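A.B. asks: could you look at this predicted model? Sequence included:
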Amino acid sequence: MELPLVVGVDGSDSSFEAVDWAADEAARHGLPLRLLYASLWERYEGVRPSFSTGRPSEEVMAENIVASCVERARRRTPELKVSGEVLPDDAVSVLLNAGHASFALVTGSRGRGELAGLLLGSVGLTVAGRAVCPVVVVRGGQRNRQGSYGRVVVGVGDSPEGSEAVRFAFDEARTRGCALHAVRAWRRPAREHAGDAAGADEESASALLTESLRDAVRDHPGVELHRQVVEGTAHRVLLDASTAADLIVVGAERRHGLFGLQLGRAAHTLLHHAECPVAVVPQRD
C-alpha cells in the first residue's frame, strides 16, 4: 500500500502554497495526496439547541476549504489521486496522528489568523519538532517553491542523526532529476597562530562529509553530487545555501520518551528564515 503525502490545510494563502507544492511532489513520487482540515466543531455539536436545524457554520466553512483545495490540486495535476477530509481535533494532533501512516507531512509557513509578525506558525513548528515522518514546511519565494534552481541541499552534521536526512535528500534529487549539494560547516579554531590547525579542521570536516555520504552515494549512483565544506556556523551556512535551492533537508533526532520539540539550532533557524521549502527528517533511536 502506498503511503500518502499528507497536507494540512486551513484556507490561508500559505496553505494554498503548500497544496501546490505537495501536488507537484506527490506527482513526482507517484503518491496519493491527502488533504486534512482540523476542526473542533464536531466536539461541541451536542451543546447546540435542540431546535437548531442548520449546519454549524464551522462545518460548512471546513468542507468548503477542503473541497476548494482538492479541486486546486486536481487542476494542477489532473492525474493525481486526491482526497480531502475534515477531522474533529486540533491541527497538531491531526497531523501528528496522520504522520504514522504518511510518506511525509506538508504544512504552510503560517496559518490562517496567525499574527503577521510570527516567523513560523506554531502548528508547523510543533509538527516539525515531533513528527515520526519527514515534515516539509513550504516557505520561500516562488522560484524556490517551483523548483527553478535544480538544486537540493542537505546539511550534514557530526552525529549519525543525519543519515535518514541524507538518504531522503538523495531520493529527492534523484526523483527531481537535479543536483544534490551536501553541505558541512566547520569552525576555525578561536586561537592565535591557528593556521595549521584550521587546515586540519577543514580536512577533517571534508573527510567526515565523505564518510557520511558513502552509503547513500553507493545506493544512488545517478545523482549528481556536489560536496561543500564551508567555514561558519551550521545555521548560517545552510541559511545562505537556501537562497538558491529548491529544497533544503536537515535531520532531527527523535529520542524515545521525549515529547517536547526536538530540533537543533540549524533546523529551527531554517524553519523560521529559509528562502526555500525545508524538510525536517527524523532519525529515531
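C.D. replies: Nice, thanks for sending it over.

A.B. asks: for the rest of this, base every contact and every neighbour count on C-alpha atoms.
C.D. replies: Will do.

A.B. asks: quick check: closest non-adjacent residue to Gly162.
C.D. replies: Of all residues not flanking Gly162 in the chain, Gly251 sits nearest, at 4.7 Å (Cα to Cα, 6 or more residues apart in numbering).

A.B. asks: test my guess that that neighbour contacts Pro282.
C.D. replies: Yes - counting by Cα atoms under 8 Å, Gly251 touches Pro282, with 5.8 Å between them.

A.B. asks: try this one next to it:
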Amino acid sequence: MKAAPIVVGVDGSGSSLRAVDWAADEAALRGVPLRLVYASLWERYEGESLAEDVGKPSEQVRAEDIVRTAARRAALRRDGVPVTTAVLPEEPEYALVREGHTACALVLGTRGRSGVVELLLGSVGLAVAAHADCPVILVRGAHDNQVRAGTAGRVVVGVGEQGADSAALRFAVREASLRGATLEAVRAWRCPAHESTDHPLLAGEPARLHEQQAAEVLEQALKGVPEDVDLRRDTVEGPARRVLVNASHGADLLVVGARRRPGHRGLQLGRVSHGVLHHSACAVAVVPERG
C-alpha cells in the first residue's frame, strides 16, 4: 500500500521555503514521500507578493518555477525523500484541505503582518488548521531563513479533556519517538475564584486539590505511553493558552488538539489552539480530535 505523503504548501515566500525544510525532515523521519503543492490563487487571497520576482510571462509558468525551486530545496535538504509537485488553479485553503484527505500531515509556513514578524498567522494557515482532516504543522521562521533539525530534543503536548483517547497525544508520542526527544505532557489547571479563601487554616487548600486533580487526569491520560518514551509530566497553574505558550520556548514542536464537530462550517480550533497558533515560540501541530 502506498504511504500517505507529507504535503507542504508553497508559494515562493521565505516562510513557505522554511516549511519545505521542515516537511522534508518530517518525511525523512517517517519514511514517506513529500508532496509540494502550489495553489495559483494564493497571492490574491493572502494579499502578499512573492518573496522573489521570478520574472515569468504567465502565472502558470511562474507557479511551475516556484514548485521546481521548492523541490530542489527539498532534495538538498533530504536527498533520499521522494518528491512530487502539483500546481492547482484554485483557492489555497480549499486545495490544501482537500490534499489533507490523503496526507499523513500538512505543513505550512507562518508569516508576519503589519510589521510584527512571525507573530500573526496568515489567513490560509488559520483556515487550513481549522478544517483539515489530518494534522497541520505550522512552522515558525528564523531570521536566517533556515529551519534546523530538532536540536532541543523536546516535544510538548497539551493534555485536555480527551485524555488517553486524544489523537493529539498519540501524535505527540509518535513525534517524540521518531525524534528520540523528551515528551513533555502539560496539563493546565486553575482554582476557581469562588473556591479561594482568606482563612489562614484553609489557605492553599483549594489550589492543592485542583492541582492534585490535574495530576490525576494527566497520569490517567499517559498510561498507554510506551515505556521507551522519555516522558515528563507537568501540571501548571494558569490559563491553558498561556501555559502552553510558555512551554513552547525551547521546544522543537508543540502539539495541541482541535475538536471537529460534524456539520459545523465555522473555524473549529477553540480558544487554546487559536491562541498558541498565534503566539507559540516553536512549530505547532494542530491535530483533529473527533467527537
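C.D. replies: It's in. Every value quoted in this text rests on a predicted model; they were computed, and no experiment measured them.

A.B. asks: about what we covered before: map the residue nearest to Gly162 of the first structure across to the second structure for me.
C.D. replies: Matched by TM-score structural alignment, Gly251 of the first structure corresponds to Gly257 in the second structure.

A.B. asks: quick one, strands of the stretch 1-150 of the first structure?
C.D. replies: Secondary structure of the stretch 1-150 of the first structure (DSSP state E, counting those that start in this stretch): strands at 5-8, 33-38, 82-87, 104-108, 135-138.

A.B. asks: is Ala188 of the second structure in a helix, a strand, or coil?
C.D. replies: Classification of Ala188 of the second structure by DSSP: H, G, I helix; E, B strand; the rest coil places it in strand.

A.B. asks: residue in the first structure paired with it?
C.D. replies: Here Ala188 of the second structure is matched to Ala185 in the first structure, going by TM-score structural alignment.

A.B. asks: OK, contacts around its match?
C.D. replies: Going by Cα atoms under 8 Å, 6 or more residues apart in numbering, Ala185 of the first structure touches Gly157, Ala205, Val229, Val230, Glu231, Gly232, Thr233, Ala234, Val237.

A.B. asks: what's the local residue count around the closest residue to Ser15 of the first structure other than its chain neighbours?
C.D. replies: Distance criterion Cα to Cα, 6+ apart; nearest residue to Ser15 of the first structure, sequence neighbours excluded, is Gly108 at 4.7 Å. If you count neighbours by other Cα atoms under 10 Å, Gly108 of the first structure ends up with 28.

A.B. asks: what do you get for Arg218 of the first structure?
C.D. replies: 9.

A.B. asks: quick one: the helices in the first structure?
C.D. replies: Using DSSP state H, the helices of the first structure run over 13-29, 57-76, 91-98, 122-130, 142-145, 163-176, 195-219, 234-241, 265-273.

A.B. asks: how far off centre is stretch 196-214 of the first structure?
C.D. replies: Mean-position distance between stretch 196-214 of the first structure and its chain equals 28 Å (Cα atoms, centre = their mean, to the nearest Å).

A.B. asks: where does that stretch end up in the second structure?
C.D. replies: Mapped onto the second structure using TM-score structural alignment, stretch 196-214 of the first structure spans residues 205-223.

A.B. asks: end to end, how far does stretch 101-108 of the second structure reach?
C.D. replies: Length of stretch 101-108 of the second structure, first residue to last, Cα to Cα, to the nearest Å: 16 Å.

A.B. asks: which stretch of the first structure lines up against that stretch?
C.D. replies: On the first structure, the counterpart of stretch 101-108 of the second structure by TM-score structural alignment is residues 100-107.

A.B. asks: what do we get in the first structure for Gly153 of the second structure?
C.D. replies: When the first structure is aligned by TM-score structural alignment, Gly153 of the second structure is paired with Gly150.

A.B. asks: can you find the partner of Val284 of the second structure in the first structure?
C.D. replies: Val284 of the second structure maps onto Val278 in the first structure, by TM-score structural alignment.

A.B. asks: that match against Asn144, yeah?
C.D. replies: No - with contacts counted by Cα under 8 Å, Val278 of the first structure stays clear of Asn144, the gap being 10.7 Å.
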